[in-house]
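Chemist: Give me a model of this one.
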Amino acid sequence: MTVSGFLSEITIRKKPGHSSKGLLTFGDQTVPCALGRNGMGPIKQEGNGVTPIMTTRMLYGFYRPDREKRPLSAVPFHPMHEDMGWCDEAEHRCYNQLVSLPFDASHETMWRDDPLYDLVIVLDINIAPRAKRRGSAIFMHVAREGFMPTEGCIALQKSDLRRLLGWMSPATRIHIAR
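Modeler: Reported below is the predicted structural model:
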């Protein structure tokens, strides 16, 4: 279903027989995706490797300008910089937020040698309000070869992610269901 030319929703389900692999359906298309190393679950805690079962939305994204063009999407995208990180230290005041590197607490480096964050979308999971230990850096991003598990993110083949972004807006709902 679309609203003003954009998808109103997408659905992510576990691929039968594979706890850390999923199927993402948008419109009449279904594409493979990677899920958390411990599959899907109702409770996300820092470091548990679970993709949370919930309904969420995309807030904004980043792209590596040395590797990618700005995606054609109604979702706001910003160029990534080498000094970008994401705090994953649950007790830190910047927990689950973008930070500038160098950074004194535990963090995820956004500017990676591999292509995982060449395109990355920040999902509205534990953003507002933030709760300690309820998960950080839960993104939609580029998948590893063979759709290897994530730490709780949703990862797609780069070409599928780019195509999906053209159909999504900040109003698109993402249903993560068993």
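
Chemist: only C-alpha atoms for contact and neighbour calcs from this point on.
Modeler: OK.

Chemist: Confirm for me that Gly27 is in contact with Val3.
Modeler: No: using CA atoms under 8 Å, Gly27 is not in contact with Val3; the gap is 11.6 Å.

Chemist: if you count what's nearby, which of those two comes out ahead?
Modeler: Using other CA atoms under 10 Å as the criterion, Gly27 and Val3 rank with Gly27 on top: 15 against 12.

Chemist: Following up with a second sequence; could you model it the same way so I can compare the two?
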Amino acid sequence: MNKMANGGTLRLIDVRARPGNPAQGFLILHNLVLRCALGKGGISAFKREGDGATPLGSMRLIYGWRRRRRDFAASSLPFRTIRRDDGWCDAPGDRNYNRLVRLPYRASHENLWRQDGLYDICIVMDWNIRPRRRGCGSAIFFHLARPGYQPTEGCIALKRADMARLLPHLSAQTIIRVRR
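Modeler: As a prediction, this is how the structure comes out:
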């Protein structure tokens, strides 16, 4: 933990690609090292919509969704229960690009109520949120991993047990720093 200028605490979490497999990585918080899934396009300093890459850089955790309130321990991050009509716009030309939308939605979007459970816990990271730049990547989340840590579309994903272990320690001051 580091001290911030305003007296609060800052938790810095490093994420690094796994040698020999750029779509998998390690999430490192102090002496805790957890395996994670990364984007199928590896890590990119030039993130573009649809490239499947996890963006290189530092991203603050903003807020998240839970499928059911009782599934995971409390966190100081703001959470709400995900709804069946929650979506996330990924159409660069749309006015709601890289924002939460209500379904059905006319432009290209991702349905956040997933049958595979990957978004039972889903945290929005501040990639391309303010300012938003068209085509520079959307829906960069911190969520649950598929079996075998299969690649994401650019997100960072942990197995359920590791997310449950980490969640109580996450806050709006947490920054995830993705490095090569």
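
Chemist: can you pull the contacts of the counterpart of Ala34 of structure 1 in structure 2?
Modeler: In structure 2, the residue matched to Ala34 of structure 1 (TM-score structural alignment) is Ala37. The neighbourhood of Ala37 of structure 2, defined by CA atoms under 8 Å, 6 or more residues apart in numbering, consists of Ala23, Gln24, Gly25, Ala145, Tyr149, Gln150, Pro151, Thr152, Cys155, Ile156, Ala157, Leu158.

Chemist: what's the distance between Ala37 of structure 2 and Tyr97 of structure 2?
Modeler: Here Ala37 of structure 2 is placed at a distance of 25 Å from Tyr97 of structure 2 (CA to CA, to the nearest Å).

Chemist: just to revisit the earlier point, just the buried ones out of the contacts of Ala37 of structure 2, please.
Modeler: In these, burial by neighbour count holds for Ala23, Gln24, Gly25, Ala145, Tyr149, Pro151, Thr152, Cys155, Ile156, Ala157, Leu158, counting by 16 or more other CA atoms under 10 Å.

Chemist: secondary structure element for the equivalent of Ser159 of structure 1 over in structure 2?
Modeler: In structure 2, the residue matched to Ser159 of structure 1 (TM-score structural alignment) is Ala161. Element membership for Ala161 of structure 2, per DSSP states H and E: helix 160-166.

Chemist: So for that helix, what gets flagged as buried?
Modeler: Across helix 160-166 of structure 2, burial judged by 16+ other CA under 10 Å covers Arg160, Met163, Ala164, Leu166.
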